[in-house]
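Colleague: I'll drop the sequence and a predicted model, then ask my questions.
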Amino acid sequence: MSGYMDRFIADARRRETLVVQPRMGFGNIATMRAGLRDVHDLDFPVVGTITVDSYTRVGDHVSSIERLRAGEELNGYPIVSHPMEKTREMLAGLYGPGFPIQVRHGTALPLRVIESLVLAGLDTTEGGPVSYCMPYSRLPLEYAVSAWAESCRYLVGEVEHGHIESFGGCLLGQLCPPSLLIAMTVLEGLFFAQHGVRSMSLSYAQGTHDDQDRAAVRVLRALAQEYLPSVTWHVVLYTYMGLFPSTPDGATELIRSSARLARDTSCERLIVKTVSEAWQIPSVAENLDALRVASAAAGGPRVAAVPQEKEYFDEIMEEARCLIEEVLNLDADVGAALTRAFALGLLDIPFCLHADNQNRTTCVLDDQGALKWGDIGNLPFRGSVRQNAMGQLESSELYRMLNHVAHRYDHGQPNREKGDDGKS
């Protein structure tokens, strides 16, 4: 089968060009094809996206078609419900070596979606046993782990180059210290590899502080080289996942800053948001504009690391490695280790209300605007990490955290190349 994603990314890496990708999906087949065609026709490296609808995400494969027949719009493409021959016709002449397409779905039980994308001739998707269960589902974690193990085995059994992108680096990313995001995406990568996947991407969501993010992506790359030496992988960055700026200028600058972050840290791919994220589902035109902005912003020279990045790098590396090692020491089966780690609180996602998450940890913004641990619950940190935890979080502080990035960019925060003080 194809393996288009790996070859496309490898070619872009050789040319030192960032690949950009939208998050769009439409229920109507003709509209979905038109959107893919417009992305395909851009004159810089892009990956196409088919994002599935919310009915499909929860396993309802009837309501989506009923809504379409009633003339309503969906927030994604019901890949399980549309006739397979129609989906193949939609992809004809677009999907190929110069235009990989990824199916993005948000499903804790992904087998039906993965079966459908394989039947459509595709081989690339995203998710993970934790990252698509904890934020999006009430399903017990052990069920999601079992379902994802089965789905991984199905994918690699049916296609030669099945590719999965861990969503672990985006777990409530706007309110989560980088070390947990990195540990989760590496652990999900190890889970995929244990079930036969040999082609994957590892995610990280842009956070609240440029230097901290730059250090974090470098930590992710270093740990991936150490823990995943026998698979093909690349790093994908997400434009900020939290509350987006409400002004066009602020939103555009945040998109640019994510592209510069991706460029400076050698990320191979960037998932791009649009200027309308704060108030509506983006149109095709808005997605195209955002892709152009991001691609152009990534075209400048890389900015060298600043001294503060070394401090962040050492801190994040110590925490992330500790989390990974503690989980791997629990069980040789990575899925069983993940389930046990959450039961013991050795993994604990701040502000995540899933029943299998202890929800004892919190994070805060320090006086520099970087994400730090507030309460570390039962996380296995020792020494300086435990001593430097910043304590309980007030409700007013949570509100400030949620609005921090949007407020900065809506009020003209200087960009990274000028420094935090606005000086060149």
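Modeller: It's in.
Colleague: going by C-alpha atoms from here, please, whenever you check contacts or count neighbours.
Modeller: Will do.
Colleague: what about residue 396, how many neighbours?
Modeller: 8 (other C-alpha atoms under 10 Å).
Colleague: with residue 298 instead?
Modeller: 22.
Colleague: tell me which residues touch it, please.
Modeller: Residues in contact with residue 298, defined by C-alpha atoms under 8 Å, 6 or more residues apart in numbering, are 18, 256, 259, 260, 262, 263.
Colleague: run the last query once more with 6 Å
Modeller: 259, 260, 263 (C-alpha atoms under 6 Å, 6 or more residues apart in numbering).
Colleague: again with residue 386
Modeller: Per C-alpha under 6 Å, 6+ apart, neighbours of residue 386: none.
Colleague: gap between it and residue 328?
Modeller: Distance, residue 386 to residue 328, by C-alpha to C-alpha, to the nearest Å: 21 Å.
Colleague: list just the nearest of the contacts of residue 298 to residue 229.
Modeller: The closest of those to residue 229 turns out to be residue 263 (C-alpha to C-alpha; 23.1 Å).
Colleague: for the stretch 151-300 of the chain, just list every one of the helices.
Modeller: Using DSSP state H, counting those that start in this stretch, the helices assigned to the stretch 151-300 of the chain run over residues 178-194, 210-227, 248-264, 284-297.
Colleague: how about those helices, which one is nearest residue 61?
Modeller: helix 284-297 (24.9 Å).
Colleague: who are the packing partners of that closest one?
Modeller: When contacts are defined as 3 or more C-alpha pairs under 6 Å, 6 or more residues apart in numbering; DSSP states H and E, helix 284-297 sits against helix 248-264.
Colleague: which residues touch the helix it packs on?
Modeller: Helix 248-264 has contacts (C-alpha under 6 Å, 6+ apart) with 239, 245, 275, 294, 297, 298, 302, 303, 409, 410.
Colleague: got another one to weigh against that:
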Amino acid sequence: MAGHFDRFVTRSRDRGTVVVQPRMGFGSLRAMRDGLSQVASLGLPSVGTLTLDSYTRVGDYTTPLERLAAGEELNGYPLVSHPAEASRALLEDLHGPEFPVQVRHGTALPLRVFQKLVEVGLDATEGGPVSYCLPYSRLPLAQAVEAWAEASRYLAGETQYGHIESFGGCLLGQLCPPSLLVATAVLEGCFFRQHGLRHISLSFAQGVLAEQDRGALRALRTLAAEHLSGVDWHVVLYTYMGLFPKTPDGAAALIADSARLARDTGCERMIVKTVSEAWQIPTVAENLAALRLSAEASAGTPLPATALDDAFYDEVLAEARGLVETVLGLDPDVGTALTKAFARGILDIPFGLHPDNAGAVTSVIDDRGALAWGSRGGMPLPGSTGGAGVDDFGSERLHAMLNHVANRYDCAAASS
């Protein structure tokens, strides 16, 4: 038996619809309630979001209320700073079986956030010991692992249906070959299960090539089925997490393609971006328009199973399975295994600058248009070890990779 969040997603899946979700967050109680209310009123299968502000993410719970008192805006909702009764009032008559709400936060030290979300009556959140440490924090990985273990046990103990979405599939997703995204999501799922959680979702970020993404999402489901027995899990797709098209038509086409990708691969939920991602923090109206666009694009007939790409599936599955099995073999404790894996370069994030990341690997966009490994460092990957090394990977090549998707969609929009 699942709680509001999981039951809602399951019902939508059984109806053949993809749940759509914004990344919306506002500092003031009035603005946040208004945003949630408008999403709830859309009549779409949607999940509400409390995206927390950047001060809360680094453990500063005083500055948010000072800024709000001065009439300034925040880039998210300061859940820990606002009184619990105020947040409960904000959620009243909104959060429930037909409109679950998830807290999205970005902090490597999540316990205080988890305590507050439970206090206000919520039980769904996201992140992970790796995925919210290495890209966003300077916190030592071992410390983040310990903090996430404590917070996961707290959520499991204090809620009946506590749910965490691994952010592992978004780990610098715009530059990371999908096998590492798949492996990290599955490993974080194993970590959460080890610490008592039985309701989990696994993320994956749309990449540079739809065929590769379809194969990777199949691989993610295969490995989740192998390693997450006894767990209620689903897959959530993120619209492209890298540099976004600068034109409204290019951005809209990318969003629609991500929704069709979610539909074709059976993703139960998707995190939606807006056409204004390239130049501003999206407004409520822009979020609503993106949710409508995504729901409409995902409502068509899925591609037949015969059209889903076996070649990329086999490739991503072999790489990701090797990574997962190697890491899990390092130690019975999944958190310790993750720490050892990064210390030995078995897991290594391309272009990741965290001190605990070896930084010996690179990625390239190959002649298929897919994300592939360049230099492989110490990662246990099958196949050739050729490709661009760290030393010969120049800024021009990196810049071209970062802009690859945005330029493709903007050029297509300009020529149509």
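Modeller: That came through fine. Note that the structure is predicted; figures quoted are calculated from it, not measured.
Colleague: got a TM-score for the pair?
Modeller: Remark: TM-score between the superposed chains equals 0.97 [TM-score structural alignment, normalised by the length of structure 2]; 413 aligned residues with a C-alpha RMSD of 1.5 Å.
Colleague: of the helices of the stretch 151-300 of structure 1, flag the one that's most buried.
Modeller: Neighbour counts (mean count of other C-alpha atoms under 10 Å) averaged over each of the helices of the stretch 151-300 of structure 1 peak at helix 178-194, with a mean of 26.
Colleague: now that helix, how far from the centre of its chain.
Modeller: 12 Å (C-alpha atoms, centre = their mean, to the nearest Å).
Colleague: that one vs structure 2, average distance?
Modeller: Here helix 178-194 of structure 1, set against structure 2 after superposition, deviates by a mean of 0.2 Å using mean C-alpha distance after the TM-score superposition for structure 1.
Colleague: what's that helix packed up against?
Modeller: helix 307-328.
Colleague: my read is residue 361 of structure 1 is in a helix, agree?
Modeller: No. Applying DSSP: H, G, I helix; E, B strand; the rest coil, one finds residue 361 of structure 1 to be coil, outside a helix.
Colleague: in contact with it, which residues?
Modeller: 350, 375, 376, 377.
Colleague: mind giving me the PyMOL command for buried ones among those residues?
Modeller: Buried residues among these (16 or more other C-alpha atoms under 10 Å), as a PyMOL selection:
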select buried, resi 350+375+376+377
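Colleague: can I get the contacts of residue 361 of structure 1 in a markdown table with distance to residue 97 of structure 1?
Modeller: Formatted as a markdown table, the contacts of residue 361 of structure 1 follow (distance: C-alpha to C-alpha, whole Å):
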| residue | distance to residue 97 of structure 1 |
| --- | --- |
| 350 | 40 |
| 375 | 47 |
| 376 | 46 |
| 377 | 47 |
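Colleague: before we move on, the earlier item: turn the helices of the stretch 151-300 of structure 1 into TSV, columns for distance to residue 334 of structure 1.
Modeller: Converted to TSV, these look like this (distance: least, C-alpha to C-alpha, whole Å):
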stretch	distance to residue 334 of structure 1
helix 178-194	5
helix 210-227	13
helix 248-264	29
helix 284-297	36
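Colleague: tell me which of the ones you listed lies nearest to residue 47 of structure 1.
Modeller: Nearest to residue 47 of structure 1, of the helices of the stretch 151-300 of structure 1 and by C-alpha to C-alpha, is helix 284-297 at 10.5 Å.
Colleague: residue 43 of structure 1 maps to what in structure 2?
Modeller: The equivalent of residue 43 of structure 1 in structure 2 is residue 43 (alignment by TM-score structural alignment).
Colleague: and its match, how many neighbours?
Modeller: Neighbour count for residue 43 of structure 2, taken as other C-alpha under 10 Å: 9.
Colleague: what's the spacing between it and residue 98 of structure 2?
Modeller: Taken as C-alpha to C-alpha, the span from residue 43 of structure 2 to residue 98 of structure 2 is 10 Å.
Colleague: residue 239 of structure 2 now?
Modeller: 24 Å.
Colleague: ok, the two, which is more surrounded?
Modeller: residue 239 (25 against 15).
Colleague: list the contacts for that one?
Modeller: Residue 239 of structure 2 makes contact with 206, 258, 272, according to C-alpha under 6 Å, 6+ apart.
Colleague: what lines up with it in structure 1?
Modeller: In structure 1, residue 239 of structure 2 lands on residue 239 (TM-score structural alignment).
Colleague: got CSV for the contacts of helix 248-264 of structure 1, with distance to residue 23 of structure 1 too?
Modeller: Below are the contacts of helix 248-264 of structure 1 laid out as CSV (distance: C-alpha to C-alpha, whole Å):
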residue, distance to residue 23 of structure 1
239, 11
245, 18
275, 13
294, 14
297, 19
298, 19
302, 26
303, 27
409, 22
410, 23
